Structures are given as C-alpha cells and as structure tokens.
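Asks: sequence below, structure please.
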Amino acid sequence: MEQVKVLGTWTSPFSARVLIGLEEKGVKYEYQEEVLSNKSDFLLQMNPVYKKIPILIHNGQPICESLVILQYIDETWDSKQITPSKPYDRALARFWADFIDKKFFSQSRSLSLRLTGDDIEQDKHDTLENLKILEGALRNMSGGGSLPFFGGEDFGFLDIAIIPFASWFQTFEYFGNFKIPLETEYPLLNAWVKRCMERESIKKVLPSPDRILQAGILQAKNYLAQK
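Replies: Predicted coordinates:
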C-alpha cells in the first residue's frame, strides 16, 4: 500500500503548499505536526541537511523544500496537472515562485519579527512594492485579468505557491501598523485571492488570518519576555 506522510507546522505557508498540492491531486496522506522549537528525531532523520519542514515522505523516501515537493507531487500522481505544460510557462511559474520566497515573504515576514526600529518602515514599503509587482505579473499572465488564475484558466503551481501567504496579510498589517489596500490598489490580486479561497483544498488547508495573527502575537510576547 502506498504511504504518504507530511511533516509540517500549521502556521507555515510552505507546509500549506504541500498539503494543497496533495488535496488538489486527491492523494491521501498522513500529517504530522512539528514543533519547530523542539524538532522530532524523525524530522532530523528525514531532513538532516536543513533540518526544517515541510517534508514529504513517499513510501519511506523523503523529499524536501516546498517547491521541489510540489513538482514531485505533480510528476508522481497524474490525476490532474499542476505545472504548466509548456517549458516557457513552467520557467515563468518557477521564477515567480522564487520571487515569492526570496523577496516577498523574506521582506514581509520581517514585519512580524521587528517590533520597533526604523527598518520597519522599509519593510512596509517593500511589502507594498512587491504586491504591486505581483499585481503586474498577474495582469500579464491572466490576459489583463480575463483569466482567473496565474496559470490561466486552471488553478495550478504558481497559485499554490502564492496563496498560502494571503493568510499572513492581516499579521503583516498588525505588526507593521499599516493597511494593505488590496481592493483599491491591487484589484486583480484581491479578486484572485477571493477565487482561491473558494476552493475546497484551500478551505481545508489554510488557517484563518485571525488564527495566524493570534499565533504571531503569542510569538511576539514570548520573544519580548525572553529579552
């Protein structure tokens, strides 16, 4: 019998990518919640190089890094195609997924880590600028907004790579003490988020923005208590 297991943590958008991919493919899996401050021996055994989640374990074999895992899921289970069929479209999707990880999230995440200081103003500016860039990318990839998803007509790889971060917008706003004007400044992204949130895979996997925010507040309190 095929065995599929995911090691992750519920607050992680990277873990969410893996679970959404499996849900979209209709793959049955076992999920193990990890506490990153006290990583299990199993996690360290499955990912001895980076020692982090998410990890997909397929018939005893571990696959690490969320975008790598998404590609593996698509190549292993053929119930539906997640990645674009054309080489250029695949390269474009991977480029923007890399942008999300290396620019958007790395800069926006700092808002919930820097509680004070001048750098927070730069983080807010960068977050809004990166959203503007994503709005432009969605416009170009969806025919000016005539297509519903980053992948065109079908919900796919890049949509899965980006949508988990929408649950973090409220947390960014709270810690940055600013507003992300999705409806007025980023209308295509706003409409895309709403469409994605209607999918059963998203409803099942993504935590609510309120739950993410409460976890962030608790983390901040614990951080300040230790200083």
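Asks: every contact and neighbour count from this point should use C-alpha atoms.
Replies: Fine.
Asks: nearest residue to Leu128 in space, please, no chain neighbours.
Replies: Closest residue to Leu128 apart from its sequence neighbours, by CA to CA, 6 or more residues apart in numbering: Ile180 at 7.1 Å.
Asks: these two touch, right, that neighbour and Phe169?
Replies: Yes. Taking CA atoms under 8 Å as the contact criterion, Ile180 and Phe169 are neighbours in contact, 7.4 Å apart.
Asks: here is the second sequence; please produce its structure so I can put it next to the first one:
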Amino acid sequence: MVDVKLLGLWYNPFSHRVEWALKIKGVEYEYIEDDLHNKSSLLLESNPIHKKVPVLIHNGKPICESMVIVEYIDETFEGPSILPKDPYDRAIARFWAKFLDDKMAAVGKSFFLKGEEQEKAKEEAYEILKILDNELKDKKLFVGDKFGFADIAANFMGIWVEVFEEASGVVLVTCHTPKPDVMARAQTPPDT
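Replies: Below you'll find the predicted structure:
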C-alpha cells in the first residue's frame, strides 16, 4: 500500500519540484491529478488555506508549498540528499530557491501583461535572467556537483520560459541571455 500521495497538475512547475524530489529519493507514490477549475474535496481538505497544488499526503497528513514539501521529503526519506550537508552550502541553496520563488512572478508577468506594463516586466525578467546567468557561469548546477534544492526550484525557468515564449510570441531567453543553454540545463530532471 502506497502511503505517499501527490496532488498535482501536469503543467504545474511546483508539482514538478515535488515529483523530482520524490524521484531523487526513490519514493514510490500515488499521483493524483487535480482540476483547478473544479477542485477536489481532497485538495480543499488538504490545503484549506491556499487551495492549490501541490500537496503531498504522507501517512494521511498533508504538507503544502512545494519547497516546504521538498525539504520534508529530504528529511523524511532515505536516499541521496537534496539539500547539501555543509551548512554554508545549504544556506546558499536556500537563498537561491527563495530568490527564484520571489522572482518567478516577474518572469510570468512578462508573458501575460500588455503594453508598457509588459515592457517593464520584460526588463525585470531580463535582469533576473542575467543574475542567474552570472551565477551559473560555467557551472551546471547552483550548489556543488549534484542536482539539488536550488536546481529543483529553478525548474520553472528551464521548462516553461521557452514554452511561454513560443505560445505568447514574447521572447526573453533566446534573444537576451548571453548563454541560452543556462535555462536548458534545468529542463531535464535528474537521473537516478
């Protein structure tokens, strides 16, 4: 019997964060696709505050918010560490994860706003991408030599920015970043 369930959505980058953490740890789980236009009673009971995915249910107890869930998975299940063991590296990984979460909305706005507001959002998104490009330079990963916490947090950038570019016609990565492959590195989940 599976005692781990993930309420998610196939196109939700936050759900992918949790799936990648479960994959790294080798945890078997039941995936339950939710419909955000017709939210299930399980979702509403499990996340009554935000009423959104992802939600991890472990032994009947719900955990909400993707990066909180990732830390829970890292602390609860056997397998390779997601957060670095070194306290300094762990702090740096948490810093980049928070930076990415704080700035993700600005990148999203650049695709959905119009006119002057969109141009302002595009400039902010470009500055964020420059910061990430500078941080990664010739590195494949944010901290250390294995895919981890900050890399999981960055999945939105790697997976969805180019999808939104193509769908909306708004270009951020391919024309602006000096090294477009920086975002491409986050497109592939870790091998386990």
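Asks: how about the residue nearest to Leu128 of structure 1, what's its match in structure 2?
Replies: Counting by TM-score structural alignment, Ile180 of structure 1 corresponds to Val173 in structure 2.
Asks: pretty sure that match contacts Glu162?
Replies: Yes. With contacts defined as CA under 8 Å, Val173 of structure 2 counts as touching Glu162 at a distance of 7.1 Å.
Asks: re the thing from before, state the distance from the residue nearest to Leu128 of structure 1 to Pro209 of structure 1.
Replies: Computed with CA to CA, to the nearest Å, the distance linking Ile180 of structure 1 and Pro209 of structure 1 is 14 Å.
Asks: returning to what we had before: identify the residues contacting the match of Ile180 of structure 1.
Replies: Contacts were defined as CA atoms under 8 Å, 6 or more residues apart in numbering; by that measure Val173 of structure 2 touches Tyr126, Leu129, Val161, Glu162, Pro180, Met183.
Asks: now, of the residues you listed, which are buried?
Replies: Tyr126, Leu129, Val161, Glu162, Pro180, Met183 (16 or more other CA atoms under 10 Å).
Asks: in strands, which of these fall?
Replies: Mapping the buried ones among the contacts of Val173 of structure 2 onto strands (DSSP state E) picks out no residues; all lie outside.
Asks: excluding chain neighbours, what is closest to Gly79 of structure 2?
Replies: Once its chain neighbours are removed from consideration, Gly79 of structure 2 has its nearest residue in Lys25; the separation is 4.7 Å (CA to CA, 6+ apart).
Asks: run a quick neighbour tally on the one you found.
Replies: 19 (other CA atoms under 10 Å).
Asks: over to Phe95 of structure 2?
Replies: A count of nearby residues for Phe95 of structure 2, using other CA under 10 Å, gives 13.
Asks: nearest residue to the middle of structure 2?
Replies: Structure 2 has Ala153 as the residue nearest its centroid, 3.8 Å off, counting by CA atoms, centre = their mean.
Asks: which residue in structure 1 aligns with that one?
Replies: Applying TM-score structural alignment, one finds that Ala153 of structure 2 aligns to Ala161 in structure 1.
Asks: please list all residues in contact with Lys132 of structure 1.
Replies: Taking CA under 8 Å, 6+ apart as the criterion, Lys132 of structure 1 is in contact with Glu185, Tyr186.
Asks: residue in structure 2 matching it?
Replies: Taking TM-score structural alignment for the superposition, Lys132 of structure 1 sits opposite Lys130 in structure 2.
Asks: the closest residue to Ile63 of structure 2 other than its chain neighbours: what secondary structure?
Replies: In this structure, Ile63 of structure 2 finds its nearest non-sequential neighbour in Leu56, 5.2 Å apart by CA to CA, 6+ apart. Recorded secondary structure, Leu56 of structure 2: strand (DSSP: H, G, I helix; E, B strand; the rest coil).
Asks: what segments of structure 1 are helices?
Replies: Remark: helices of structure 1, listed N- to C-terminal, are 13-25, 41-46, 66-76, 87-99, 106-108, 119-141, 157-162, 169-176, 182-185, 187-197, 200-205, 209-226; assignment by DSSP state H.
Asks: let me know the angle separating the third one from helix 13-25.
Replies: So that's helix 66-76 of structure 1. Using axes from the mean of the first three to the mean of the last three CA atoms, to 10 degrees, the inter-axis angle of helix 66-76 of structure 1 relative to helix 13-25 is 10 degrees.
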